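> Dropping a prediction and its sequence here:
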Amino acid sequence: MTVPSNQSRAAVVTGGSRGIGRAVALRLAVDGQDVVVGYVDNETEAKSTVEAIETTGGRAVAVQVDVADENGVRALFDAAERSFGGVDVVVNAAGVMILKPVVQLDLDEFDRMHRTNLRGTFVVAREAIGRLRAGGAIINFSTSVTRLNLPSYAAYAASKAAVEALSPILAKEARGRDITVNAVAPGPTATALFLEGKSDDLIQHIAKQNPMERLGRPDDIAEVVSLLAGNGRWINGQTIFVNGGAA
């Protein structure tokens, strides 16, 4: 089917207050979708994203949510339905990245990453599969690091590899519902999450490893999410690596 790009569609974007999530929220609004900006703690940035959408004539609301809490996630979808009448697209962009060698990573840090990255994606997707209208889409987030085998990324990559395993199975479980489920796996992208704690020399080294000789931009990732959230209906059960050829 061809999905109309108009204000009748509504998207929930977790982690929508900053980084890639913010870029996705802004892009979906440009596409004509109403947007629910899910955020965990930074209300100021979430409101800034909403205001940016409203400035361009779109409609958006910000809702605080712990994606790993099923009651909070249920309330998030309730808020979306109250605001916009239903939900058509869910983007699981909320994520935590802590980089340490396995021997140095505290188990509380391990649990924190997996609680958000895996459990959070699972909880949101489980709620979404029963709430999305026909023609809907679930877009989860993995990472290109699952193929790069970089030191210090083990726990983070493991949490995202699990998301890659979840997504195509959920696509098959949605049989007959006209709902697609895919995962997007960005490469190194110029966000605060990626840049934090890295020297300029290291950032330049990583950028040069890409045949495009630059880091990804949040808008690069949002472009692919836009396709999956709209007319890319024949893409289903896939992990799409969006990295400029880095992996």
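That came through, no problem.
> Please make it C-alpha for all contacts and neighbour counts, starting now.
Will do.
> Specify the helix with the largest residue count in this structure.
helix 154-173 (DSSP state H).
> mind listing what's buried in that one?
Neighbour-count burial for helix 154-173 flags 154-164, 166-168, 170-171 (criterion: 16 or more other Cα atoms under 10 Å).
> which residues does Lys47 contact?
Contact analysis of Lys47 by Cα atoms under 8 Å, 6 or more residues apart in numbering lists Ser17, Ala62.
> Ignore what I typed, I meant Ala247.
Contacts of Ala247 (Cα under 8 Å, 6+ apart): Ser144, Arg147, Leu148, Gly187.
> count of residues packed around the closest residue in space to Ile179 that isn't next to it in sequence?
In space, and not counting its chain neighbours, Ile179 is closest to Gly136: 4.7 Å by Cα to Cα, 6 or more residues apart in numbering. By the criterion of other Cα atoms under 10 Å, Gly136 has 26 neighbours.
> Look up how far Ala79 lies from Gly136.
Here Gly136 is placed at a distance of 18 Å from Ala79 (Cα to Cα, to the nearest Å).
> same check, this time on Val225
Look at Val225 and Ala79: by Cα to Cα, they are 23 Å apart.
> So for those two, which residue has more residues nearby?
Between Val225 and Ala79, Val225 has the larger neighbour count (other Cα under 10 Å), namely 27 against 17.
> related to what we said a few turns ago, give me the packing partners of the longest helix of the chain, helices and strands only.
Of the remaining helices and strands, those touching helix 154-173 by 3 or more Cα pairs under 8 Å, 6 or more residues apart in numbering; DSSP states H and E are helix 107-114, strand 136-141, helix 145-148, strand 179-186.
> can I get those in JSON lines with distance to Gly57?
Output for the helices and strands packed on helix 154-173, formatted as JSON lines (distance: least, Cα to Cα, whole Å):
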{"stretch": "helix 107-114", "distance to Gly57": "36"}
{"stretch": "strand 136-141", "distance to Gly57": "23"}
{"stretch": "helix 145-148", "distance to Gly57": "37"}
{"stretch": "strand 179-186", "distance to Gly57": "28"}
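> of all these, which lies closest to Ala25?
Comparing these against Ala25 with Cα to Cα, the closest turns out to be strand 136-141 (12.6 Å).
> Structure two is appended below for comparative analysis:
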Amino acid sequence: MPQSTLQGKVAVIGGGEKNLGGLLSRTFAQDGAKVVVHYHTSDDEAKRTVKDVQDAGGQAVSVQGDLTRVADVRRLFDAAKDAFGGVDVAVNTTGMVLRKPILEISEEEYDRMFGINAKAGFFFIQEAGRNLNDHGKIISLGTSLLAAFTDGYSTYAGGKAPLEHFTRAAAKEFADRYISVNTVAPGPMDTPFFYPQESPERAEFHASQAMGNQLTHIEDIVPVIRFLATEGWWFTGQTMFPNGGYTTR
């Protein structure tokens, strides 16, 4: 039977220590899930998120790892099973944004962008498929630029684009175990990742393109991911664009 609650489920959240991932960790725990908080370098924030969950009566552990390293992705899921006996939901919120003209991008920058946005995304889905219980949920974080185009974001949009294809293939390959696989692709989000890439004028323009003249907030995206992790079992192989009506020049 499809799951319609997170009560008693185990959720692995890539980048689960802060921003969207941190809010997801806290929300899933409030809904009764046992949460595995992955982080790369933000040890203090991971500890704070785990403590918040535990102080609220939930269960959580943190696991450090660089998801561009396949061994670390495997260790993350192994740690989840060691801590809680299995995995039911896997959400990958990790990524890296770079706004830079194509003519100025170095080979090192290209490799780093595709490592974080594409390679890590692929092997997260792979290990989730290997480790999730039947009727599990796999959700990746994309970008609204998958459905639009603009200047400057070639390696970000290009690095995230493979997620759509990984998601579709995995949705077919894992279907016999009733595991759904989806991508959520928000518009520009009001987080610390966004502002270093944009001028104040461009940030204002981006906000003007959405309903209410505001950037996407992490609170807007959590309910979409929560839906896919619970009631949204019939959705699979999809890319969803919760973007507030965002458009781009």
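All right, it came through fine. A quick note: this is a predicted structure, and the numbers were derived from the prediction, not measured.
> what TM-score do we get after superposing?
Once the chains are laid over each other, their TM-score by TM-score structural alignment, normalised by the length of structure 1 reads 0.95; 247 aligned residues with a Cα RMSD of 1.4 Å.
> quick revisit: give me the buried entries from the contacts of Ala247 of structure 1.
Neighbour counting with 16+ other Cα under 10 Å marks Ser144, Gly187 as buried within these.
> any chance of the contacts of Ala247 of structure 1 in CSV, with distance to Ile221 of structure 1 too?
Listed next are these as CSV, based on distance: Cα to Cα, whole Å:
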residue, distance to Ile221 of structure 1
Ser144, 12
Arg147, 18
Leu148, 19
Gly187, 9
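> for the contacts of Ala247 of structure 1, which one is nearest Ala23 of structure 1?
After measuring the contacts of Ala247 of structure 1 against Ala23 of structure 1 - Cα to Cα - the closest member comes out as Gly187, at 15.5 Å.
> Name the nearest residue to that closest one, ignoring sequence neighbours.
Spatial nearest neighbour of Gly187 of structure 1, excluding adjacent residues (Cα to Cα, 6+ apart): Asn243 at 4.3 Å.
> which residues touch that neighbour?
For Asn243 of structure 1, the contact set (Cα under 8 Å, 6+ apart) comprises Ser144, Ala185, Pro186, Gly187, Pro188, Gly216.
> got the residue ranges for the helices in structure 1?
Under the criterion DSSP H, structure 1 contains helices at 19-30, 43-55, 70-84, 107-114, 121-131, 145-148, 154-173, 192-195, 200-209, 218-229.
> so which of the ones you listed gets nearest Val12 of structure 1?
Nearest to Val12 of structure 1, of the helices of structure 1 and by Cα to Cα, is helix 70-84 at 7.3 Å.
> Mean distance between the closest one and structure 2 after superposition?
Its matched residues in structure 2 lie on average 1.1 Å from helix 70-84 of structure 1 after superposition (mean Cα distance after the TM-score superposition for structure 1).
> before we move on, the earlier item: now the angle between strand 179-186 and the longest helix of structure 1, please.
Taking axes from the mean of the first three to the mean of the last three Cα atoms, to 10 degrees, one finds helix 154-173 of structure 1 and strand 179-186 inclined to each other by 160 degrees.
> Identify the residues contacting helix 154-173 of structure 1?
Residues from elsewhere that reach helix 154-173 of structure 1 (Cα under 8 Å, 6+ apart): 97-99, 101-102, 110, 113-114, 117-118, 121-122, 140-143, 145-146, 179-183, 236-239.
> Separate out the buried members of the residues you listed.
97-99, 110, 113-114, 117-118, 121-122, 140-143, 145-146, 179-183, 236-239.
> Most distant residue from the centre of structure 1?
Centroid-distance maximum for structure 1: Val103 at 28.7 Å, with Cα atoms, centre = their mean.
> Go ahead and flag the most central residue of structure 2.
Centroid check for structure 2 by Cα atoms, centre = their mean gives Thr93 as the closest residue, at 2.1 Å.
> Touching, it and Gly21? I think so.
Yes - contact criterion Cα atoms under 8 Å: Thr93 of structure 2 and Gly21 qualify, at 6.0 Å.
> so what sits against both of the two?
Common contacts of Thr93 of structure 2 and Gly21, defined by Cα under 8 Å, 6+ apart, comprise Ile13, Gly14, Gly15.
> Write the ChimeraX selection for whichever of those are buried.
In ChimeraX, this line selects whichever of the shared contacts of Thr93 and Gly21 of structure 2 come out buried by 16+ other Cα under 10 Å:
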select :13,14,15
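> how about the shared contacts of Thr93 and Gly21 of structure 2 in JSON lines, adding distance to Thr27 of structure 2?
Shown next, in JSON lines, are those (distance: Cα to Cα, whole Å):
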{"residue": "Ile13", "distance to Thr27 of structure 2": "12"}
{"residue": "Gly14", "distance to Thr27 of structure 2": "15"}
{"residue": "Gly15", "distance to Thr27 of structure 2": "14"}
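> Going by distance to Leu132 of structure 2, which of the shared contacts of Thr93 and Gly21 of structure 2 wins?
Within those, distances to Leu132 of structure 2 taken as Cα to Cα reach their minimum at Ile13, with 13.0 Å.
> Distance of that closest one relative to Phe28 of structure 2?
Going from Ile13 of structure 2 to Phe28 of structure 2 by Cα to Cα gives 10 Å.
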